[in-house]
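Enquirer: got a structure for you, letters missing:
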């Protein structure tokens, strides 16, 4: 990709935070004790998704033509991503507006399923053959880890006291999985083909990559020491995900970078 793509950084990370929050809300409703004020959480979900969708418009040459992204649902993962994102936003808005209905488990589970659709279709969108390092399940894995980390982190703001340890356990597990994933994957790329190896080298040479890894490690250290999620920690992790996603777009090498070279 080799471009910072800030609108896409904003859209993917904020939408995944909203999806993660919805997933964690669904998990908490399964206990029969989600939180005291569902409307505030749904407002946060709708707000994150809305800002993400608004940011994505700046990636378009003709923002007013954004609805045409739905024209190729049968052939384009990008169109499917747009559909799932729109449906997810619709569920969040309904949950905010429907007084008393926001607490119902059905809305959380429907939103979580649609959110997984957004993540899966986004993962396929960013896994083209022209990006050998990502032409696999890795984008989906990266996005899902971000959603769970951010969802559990910010979910601790809305969870009842007795469910905060659950959020902390999910948060810790997701941070650990993310840290291992981001450390191991570039090592695998280094042993791959020419363009894949170039991607691994670019990630290891990137300040964006190392800043992200350090924030994941710092998050693990904080929660290990405190045994809980301090109110400021999800904000730090969100900053780390934004930085890491910028590296995802800027440091992944396109096959065009090696035109004329040996493979």
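Expert: Cool, the structure landed. None of the values given here were measured: they were computed from a predicted structure. Numbering: from 1, shown residues only.

Enquirer: hey, let's count contacts and neighbours off CA atoms from now on
Expert: OK.

Enquirer: list the buried ones in stretch 148-164?
Expert: Buried residues in stretch 148-164, defined by neighbour count with 16 or more other C-alpha atoms under 10 Å: 148-160, 163-164.

Enquirer: and if you look at stretch 162-181?
Expert: 163-179.

Enquirer: got a list of what residue 176 touches?
Expert: 216, 220 (C-alpha atoms under 8 Å, 6 or more residues apart in numbering).

Enquirer: after the host helix or strand of it comes which helix or strand?
Expert: Take DSSP states H and E as the rule and residue 176 turns out to sit in helix 164-190. Moving toward the C-terminus from helix 164-190, the next helix or strand (DSSP H and E) is helix 194-204.

Enquirer: I'd like to know how many residues surround residue 226.
Expert: 9 (other C-alpha atoms under 10 Å).

Enquirer: same question, the one 4 residues further on
Expert: Each residue near residue 230 was counted by other C-alpha under 10 Å, and the total is 16.

Enquirer: Now do the SS call for it.
Expert: coil (DSSP: H, G, I helix; E, B strand; the rest coil).

Enquirer: what's near enough to touch it?
Expert: Per C-alpha under 8 Å, 6+ apart, neighbours of residue 230: residue 223.

Enquirer: show me where the chain has helices.
Expert: Using DSSP state H, the helices of the chain run over residues 6-29, 38-57, 77-97, 105-125, 138-158, 164-190, 194-204, 207-226, 233-250.

Enquirer: Residue 256 is nearest to which of the ones you listed?
Expert: Proximity to residue 256 (C-alpha to C-alpha) singles out helix 194-204 among those, at 9.2 Å.

Enquirer: between the closest one and helix 233-250, how many degrees?
Expert: Angle between the axes of helix 194-204 and helix 233-250 is 140 degrees (criterion: axes from the mean of the first three to the mean of the last three C-alpha atoms, to 10 degrees).

Enquirer: can you pull the contacts of residue 89?
Expert: Contacts of residue 89 by C-alpha under 8 Å, 6+ apart are 46, 49-50.

Enquirer: Also residue 255?
Expert: 130-132, 195.

Enquirer: In TSV, list these along with distance to residue 17 and neighbour count.
Expert: TSV is the format used below for the contacts of residue 255 (distance: C-alpha to C-alpha, whole Å; neighbours: other C-alpha atoms under 10 Å):
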residue	distance to residue 17	neighbour count
130	28	15
131	25	19
132	27	21
195	31	23
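
Enquirer: Put this next to the first one:
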């Protein structure tokens, strides 16, 4: 698939941003935690995402050239904020591992990284919604990107921080994931139905998506099923159930990542442009 590099970029970057957001939230909820594994993973995912973006461009210098159009190009803004987020995520991970006593610096990097990351997701969404591809236009793209950011980010953070979160209230993660995917489905389903009523390019995309109905159904089974499965372990407070809860959390993560990755593949596979190019 020609857009695989873009798929890897958007998925990995959004997952990393979601992890940074939940690291920031969790440091407010649970004092004295380090979450070093989550910090390192978020940094690693952001690096993979940026490398995938460079691979899509073909030549790294093209990314630098795109920064010259910040005033008019959402692609330039996406490159800028994604690069800034990667730099902050890497610096934050290094501080956590080698200078963990620098609490003010860590807090500042977390908050700035979360803000820059959420702006980067908006820039990604704006890039696609202002393109000539009808299936990407509209609020569905923003909801899909932010839902992936919240759901995958929360679950990855939770899995990587299970030891540190043992015995504490984890329901905020379960409710966040469930709310994100319910909103994602609530927007996507009527949007897909309305797509067939659009112009020729929109109808062509609808026809492509119709041919992928089994894959799309599998996506929603995995995404919604994974979110529902996550509720039980995150609502448990007994230490005796931690082992069983961990298994369910891992299963939920696997289902959700597979489902969201399938959804992102469908996002690119349904592309039919009414004119040429992204803006």
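Expert: Happy to help now that I have it. What you are looking at is a predicted structure, and each value in this text was computed from that prediction instead of being measured.

Enquirer: So which of the helices of the first structure is nearest residue 257 of the first structure?
Expert: Across these, closest to residue 257 of the first structure is helix 194-204 (C-alpha to C-alpha), at 8.0 Å.

Enquirer: circling back to that earlier point, and the buried residues of stretch 148-164 of the first structure, which is closest to residue 228 of the first structure?
Expert: residue 164 (7.7 Å).

Enquirer: Counterpart of the closest one over in the second structure?
Expert: Here residue 164 of the first structure is matched to residue 170 in the second structure, going by TM-score structural alignment.

Enquirer: Quick check, that match in contact with residue 235.
Expert: Yes: look at residue 170 of the second structure against residue 235 with C-alpha atoms under 8 Å: they come within range, at 6.7 Å.

Enquirer: Pull up the gap between residue 75 of the second structure and residue 271 of the second structure, please.
Expert: 18 Å (C-alpha to C-alpha, to the nearest Å).

Enquirer: Residue 137 of the second structure contacts residue 129, correct?
Expert: Yes: counting by C-alpha under 8 Å, residue 137 of the second structure touches residue 129, with 4.0 Å between them.

Enquirer: Have a look at those two and say which one is more surrounded.
Expert: Set residue 137 of the second structure next to residue 129 and count neighbours by other C-alpha under 10 Å: residue 129 wins out with 21 against 18.

Enquirer: List the residues that contact the counterpart of that one in the first structure.
Expert: Per TM-score structural alignment, the equivalent position to residue 129 of the second structure in the first structure is residue 127. Residue 127 of the first structure makes contact with 134-137, 139, according to C-alpha under 8 Å, 6+ apart.

Enquirer: Of all pairs in those, which one spans the longest distance?
Expert: That would be 135 and 139, which, of these, are the farthest apart (C-alpha to C-alpha) at 8.4 Å.

Enquirer: how many neighbours does the corresponding residue of the first structure for residue 54 of the second structure have?
Expert: Applying TM-score structural alignment, one finds that residue 54 of the second structure aligns to residue 57 in the first structure. The tally of other residues near residue 57 of the first structure (other C-alpha under 10 Å) stands at 17.

Enquirer: and residue 57 of the first structure, how far is that from residue 223 of the first structure?
Expert: Relative to residue 223 of the first structure, and taking C-alpha to C-alpha, residue 57 of the first structure is found at 36 Å.

Enquirer: just residue 195 of the first structure next, same as before
Expert: 37 Å.

Enquirer: Let me see the contact set for the residue mapped onto residue 24 of the first structure from the second structure.
Expert: Residue correspondence, TM-score structural alignment: residue 24 of the first structure in this structure matches residue 22 in the second structure. Shown in contact with residue 22 of the second structure (C-alpha under 8 Å, 6+ apart): 153-154, 157.

Enquirer: same check, this time on residue 129 of the first structure
Expert: residue 135.

Enquirer: what do you get if the cut-off is 10 Å, keeping everything else the same?
Expert: Contacts for residue 129 of the first structure (C-alpha atoms under 10 Å, 6 or more residues apart in numbering) come out as 135-136, 254-255.

Enquirer: between those, which is closest to residue 63 of the first structure?
Expert: residue 254 (25.8 Å).

Enquirer: ok, and the closest non-adjacent residue to residue 52 of the first structure?
Expert: Excluding the flanking residues, the one nearest residue 52 of the first structure by C-alpha to C-alpha, 6 or more residues apart in numbering is residue 11, at 3.9 Å.

Enquirer: Enumerate every residue touching that neighbour.
Expert: With C-alpha under 10 Å, 6+ apart, residue 11 of the first structure has these contacts: 17, 48-57, 59, 242.

Enquirer: Please pull up the equivalent of it in the second structure.
Expert: Looks like residue 11 of the first structure aligns to residue 9 there (TM-score structural alignment).

Enquirer: And residue 137 of the first structure, what's its match in the second structure?
Expert: Checking TM-score structural alignment: residue 137 of the first structure goes with residue 139.

Enquirer: quick one: contacts for residue 142 of the second structure?
Expert: The contact partners of residue 142 of the second structure, taken as C-alpha under 10 Å, 6+ apart, are 121-126, 128-129, 136, 148, 184.

Enquirer: Of the residues you listed - the most surrounded one?
Expert: residue 148 (28 neighbours).
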